[in-house]
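Participant: Need a 3D model of the following:
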Amino acid sequence: MLDTGRSQSQSWSDDAGIGLIEIIISMFLLALLATAFLPILVQGLTTSVRTTTIATASQLAGQQLDKLRELGTTCSEVSVFDDVAPATTTDERGTVYQPHRQVAACPLTYPGVVSVRVWVTRTGVAQPLAEATTLFYVKTAAP
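Facilitator: Below is the predicted model of the structure:
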């Protein structure tokens, strides 16, 4: 067996207490890092929720325009689209969306176009989350 010149009890006493100090310092540094990154994490989560809400509202606005396309190409059919109030939709997070529609007056000559505006709001909030305006082609006044 090799003799290193030190006894085992002497090598233990040289390192005594270092582990506890290193743990305390590393916990302090970890707390500093967590405090620095916490605002970034919160902002990222907030942005994610906002983006999901806007994407859902955009999808609902597109669905409203799809329903308009299914009705037909006469002005009376497009006017019915404006008369029926769209139903609210609730997503998996509990956000309630309210679609709105606005159809302009029928043209004086046919064929022509009718301006249609669709927007989606959150219940209790007047500002639109998503909005679409389009010109819809109509062939005649009535079927």
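Participant: CA only for contacts and neighbour counts going forward, please
Facilitator: Noted.
Participant: Quick check: what element follows the longest helix along the chain along the chain?
Facilitator: Ranked by residue count, the top helix of the chain under DSSP state H comes out as helix 18-71. Moving toward the C-terminus from helix 18-71, the next helix or strand (DSSP states H and E) is helix 75-83.
Participant: what packs against that following helix?
Facilitator: Counting contacts by 3 or more C-alpha pairs under 8 Å, 6 or more residues apart in numbering; DSSP states H and E, helix 75-83 packs against helix 18-71, strand 96-103.
Participant: Point out the most buried one among these.
Facilitator: Counting by mean count of other C-alpha atoms under 10 Å, strand 96-103 has the highest mean neighbour count of these, with a mean of 20.
Participant: Look up how far residue 129 lies from the residue sitting nearest the centre point of the chain.
Facilitator: For the chain, the residue nearest the mean C-alpha position is residue 52 (1.7 Å; C-alpha atoms, centre = their mean). Distance of residue 52 to residue 129, given as C-alpha to C-alpha, to the nearest Å: 11 Å.
Participant: Please generate a structure for the following sequence too, so the two can be compared:
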Amino acid sequence: MNENAKPDLNPNESGFGLIEIMVSMFLIAMLAVAFLPLLINGLRTTVTNATIATASQLVNEQLDSARDIPANCTDISAFDDLPVATTTDERGTVYRPHRLVATCATDPALYPTVVKVSSWATKDGETDRLAEAVTLVYLESPAP
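Facilitator: All right, here's what the predicted structure looks like:
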């Protein structure tokens, strides 16, 4: 018998390899479809987390700016009146930081004191707050 000769194949089994491949591709496709919602949900969560992280960073920058102002009521009140620039992230989302400084004490006898400064961030044109924080700023006097 010749070693290079091919064994005789049963004519009823011709194409059996192709059917197996098609069935395995179908099963792999079914698994991919089953994991697709999980992948989409993960991507949405990633976008939401990135948005909140950026908004939180903007809020912290506003509060840090308030802490860097000279410790008097006149300067902190002027800080509240300054316009706040919008920020755009690498995905094209536009954020608008907001800040609010509480009213300072008018009686010089009450100084030194603190004043509450609130900050929050929204998407531009929306009112839902993505992140917000409050801090107390130390004031030594009502005026410089």
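Participant: ok, back up a step: structure 2: which residue goes with the residue nearest to the centre of structure 1?
Facilitator: Counting by TM-score structural alignment, residue 52 of structure 1 corresponds to residue 50 in structure 2.
Participant: measure that match to residue 78 of structure 2 for me?
Facilitator: In this view, residue 50 of structure 2 and residue 78 of structure 2 are 32 Å apart by C-alpha to C-alpha.
Participant: Residue 13 of structure 2 now?
Facilitator: Relative to residue 78 of structure 2, and taking C-alpha to C-alpha, residue 13 of structure 2 is found at 87 Å.
Participant: Also residue 48 of structure 2?
Facilitator: 34 Å.
Participant: who's in contact with the top strand by length along structure 1?
Facilitator: The single longest strand within structure 1, with elements called by DSSP state E, is strand 112-122. Identification of contacts with strand 112-122 of structure 1 by C-alpha atoms under 8 Å, 6 or more residues apart in numbering yields 57-58, 60-61, 64-65, 95-107, 127-139.
Participant: what's the following helix or strand after it?
Facilitator: That would be, after strand 112-122 of structure 1 and using DSSP H and E, strand 130-138.
Participant: For that next one, which residues meet the burial criterion?
Facilitator: For strand 130-138 of structure 1, the buried set under the neighbour-count rule, 16 or more other C-alpha atoms under 10 Å, comprises 130, 131, 136, 137, 138.
Participant: now for residue 35 of structure 1: what does it line up with in structure 2?
Facilitator: Structural alignment (TM-score structural alignment) places residue 35 of structure 1 against residue 33 in structure 2.
Participant: Who are the contact partners of its match?
Facilitator: By C-alpha under 8 Å, 6+ apart, residue 33 of structure 2 has no neighbours at all.
Participant: Which element, helix or strand, includes residue 142 of structure 1?
Facilitator: Here residue 142 of structure 1 is assigned to no helix or strand, by DSSP H and E.
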